[in-house]
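Trainee: Here is the input, now give the coordinates:
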Amino acid sequence: MSSSNFNAVLLEISNQLSAKQLDDIKFLCRDMIGKRDLEKINSGRELFQVFTERGRLGADNRDFLSGLLVHVHRLDLSEKLKSFHSHPGWGGTDDRLNAAVKAELDSATEVIAENLGRTWRKLGRKLGLAEVKLDSISNRHPTDLEETAVELLKEWRKSRGAEAQVEELIRALRACQYNLTADKVEHRLATLKH
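Mentor: A predicted model of the protein is given here:
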């Protein structure tokens, strides 16, 4: 993936930072950059350029900025940065899945979203998603549980990439004692195959 795609992500993050959040990030970096240089920086874009020049930021080196974003309570932007794929030829997760697997995952997502409700976090943990990720999902959809479940499964699919399989979802549902939902997923898959 080209550096222009990574720069587009950085620009988007820069545009979403408030002036206070930018000041807070600059404060956290005062030992690394120096007061005089920091005073000249007026945007996230300019700050990210300094990070890049000093070897602290790149398409394959995102942890430093990601950590700073967490410190200023922008978990959503930290997740956006972490989810950027720098490997050539990688598009979205779904274009790496064959059509049959994608159809199965889409159907399973629909069934789970309709049936999961308030217990979505338990499934998220069982699928191996971090608490930070779960908090970010919750913040994006605080009242719509069905959308929350869809977002949860989208994040799981992104984390698993081409290895995402419906069987893993069913195992996780059963491990959480969500057997009725697991049965409904299996029934929907059986109707897909006939």
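Trainee: Could you use CA atoms for every contact and neighbour count after this?
Mentor: OK.
Trainee: Mind jotting down where the helices sit in this protein?
Mentor: Along the chain, the segments classed as helices by DSSP state H run 3-16, 19-28, 30-33, 35-40, 44-53, 63-71, 75-82, 99-115, 120-126, 131-140, 145-160, 166-175, 179-193.
Trainee: before we go on, could you also do this sequence so I can check it against the first one:
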Amino acid sequence: MEKYPKDAQEIVMKALRKIERNDLANDLENIPRVSGVERPQATGVDAPGKTADSKIVTEKQLMQVANKIGKAWRKIGILLGISGHKLEQIEENHPRDHVDRVYQMLCLWRKQQRKNATAAHLHAKLAELDEDLEDDDIDFLLEEGV
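Mentor: Sure, this is the predicted structure:
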């Protein structure tokens, strides 16, 4: 395994926080520090043994969901825990493209949720929140190998 110099982890965490990637900085911070910090092994979404319940939702899945969400996207965003201010920013940045607006909202949700942003979690939230969204429209989130 590759070792990092002792202070390299701290330098990288500071750089990540400076570019507002606190999610990555927090992940790096959780790695135990020993006389040399071992590089974490890649644990990709499609790692063997991962179930649909534990896979982080993909960009492709977010786009598929974005195509299913209608005019109630702001309500869904609020109920997913996204601030009204952030939703306004998204709307200003994507005034003409509804699907892209919803996609950006879902990407923000994924970023906020970090390791909890699984396909199963998103499915459960959407099924609970939007009565206009049919279960059949989002059941693909629960399928293996998507």
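Trainee: Need the TM-score from the superposition.
Mentor: In this superposition the chains share a TM-score of 0.61, using TM-score structural alignment, normalised by the length of structure 2; 113 aligned residues with a C-alpha RMSD of 2.9 Å.
Trainee: re earlier: can you redo the helices of structure 1 as CSV with distance to P88 of structure 1?
Mentor: Formatted as CSV, these follow (distance: least, C-alpha to C-alpha, whole Å):
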stretch, distance to P88 of structure 1
helix 3-16, 11
helix 19-28, 30
helix 30-33, 31
helix 35-40, 34
helix 44-53, 20
helix 63-71, 20
helix 75-82, 16
helix 99-115, 22
helix 120-126, 29
helix 131-140, 25
helix 145-160, 16
helix 166-175, 27
helix 179-193, 33
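Trainee: Look up the closest residue to the residue nearest the centre of structure 2, ignoring the ones flanking it.
Mentor: With distances taken as C-alpha atoms, centre = their mean, R110 lies nearest the centre of structure 2, 2.0 Å away. Leaving aside its chain neighbours, R110 of structure 2 sits nearest to A117 (5.1 Å; criterion: C-alpha to C-alpha, 6 or more residues apart in numbering).
Trainee: Kindly state which residue of structure 1 is aligned to the residue nearest to the centre of structure 2.
Mentor: Residue correspondence to structure 1 (TM-score structural alignment): R110 of structure 2 is matched to R157.
Trainee: Run through the residues that contact the residue of structure 1 most remote from its centre.
Mentor: In structure 1, R36 marks the outermost C-alpha relative to the chain mean, sitting 35.2 Å out by C-alpha atoms, centre = their mean. By C-alpha atoms under 8 Å, 6 or more residues apart in numbering, the contact list for R36 of structure 1 is empty.
Trainee: swap in F140 of structure 2?
Mentor: Applying C-alpha under 8 Å, 6+ apart, the residues contacting F140 of structure 2 are V146.
Trainee: number of nearby residues for the residue nearest to R110 of structure 2?
Mentor: Per other C-alpha atoms under 10 Å, the neighbour tally for A117 of structure 2 reads 20.
Trainee: thinking again about what came up before, now do the residue nearest to the centre of structure 2 against L129 of structure 2, distance only.
Mentor: Plainly put, R110 of structure 2 is 16 Å away from L129 of structure 2 if you go by C-alpha to C-alpha, to the nearest Å.
Trainee: do G84 of structure 2 as well
Mentor: G84 of structure 2 is 17 Å from L129 of structure 2, by C-alpha to C-alpha.
Trainee: for L108 of structure 2, same thing?
Mentor: The gap separating L108 of structure 2 from L129 of structure 2 is 17 Å, by C-alpha to C-alpha.
Trainee: so who does the nearest residue to L11 of structure 1 once chain neighbours are set aside touch?
Mentor: Sequence neighbours aside, R45 is the residue nearest to L11 of structure 1 in space, at 6.1 Å (criterion: C-alpha to C-alpha, 6+ apart). R45 of structure 1 makes contact with 10-11, 14 under the criterion C-alpha under 8 Å, 6+ apart.
Trainee: quick one, what contacts V166 of structure 1?
Mentor: So V166 of structure 1 contacts 101, 104-105, 108 (C-alpha under 8 Å, 6+ apart).
Trainee: And those, which is closest to A190 of structure 1?
Mentor: Nearest to A190 of structure 1 out of the contacts of V166 of structure 1 is E104 (C-alpha to C-alpha; 9.8 Å).
Trainee: circling back: E167 of structure 1 versus the residue farthest from the centre of structure 1, what's the distance?
Mentor: Counting by C-alpha to C-alpha, the gap from R36 of structure 1 to E167 of structure 1 is 56 Å.
Trainee: could the contacts of R45 of structure 1 be laid out in JSON lines, adding neighbour count and distance to G117 of structure 1?
Mentor: As requested, these are arranged in JSON lines below (neighbours: other C-alpha atoms under 10 Å; distance: C-alpha to C-alpha, whole Å):
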{"residue": "L10", "neighbour count": "22", "distance to G117 of structure 1": "34"}
{"residue": "L11", "neighbour count": "16", "distance to G117 of structure 1": "36"}
{"residue": "S14", "neighbour count": "18", "distance to G117 of structure 1": "34"}
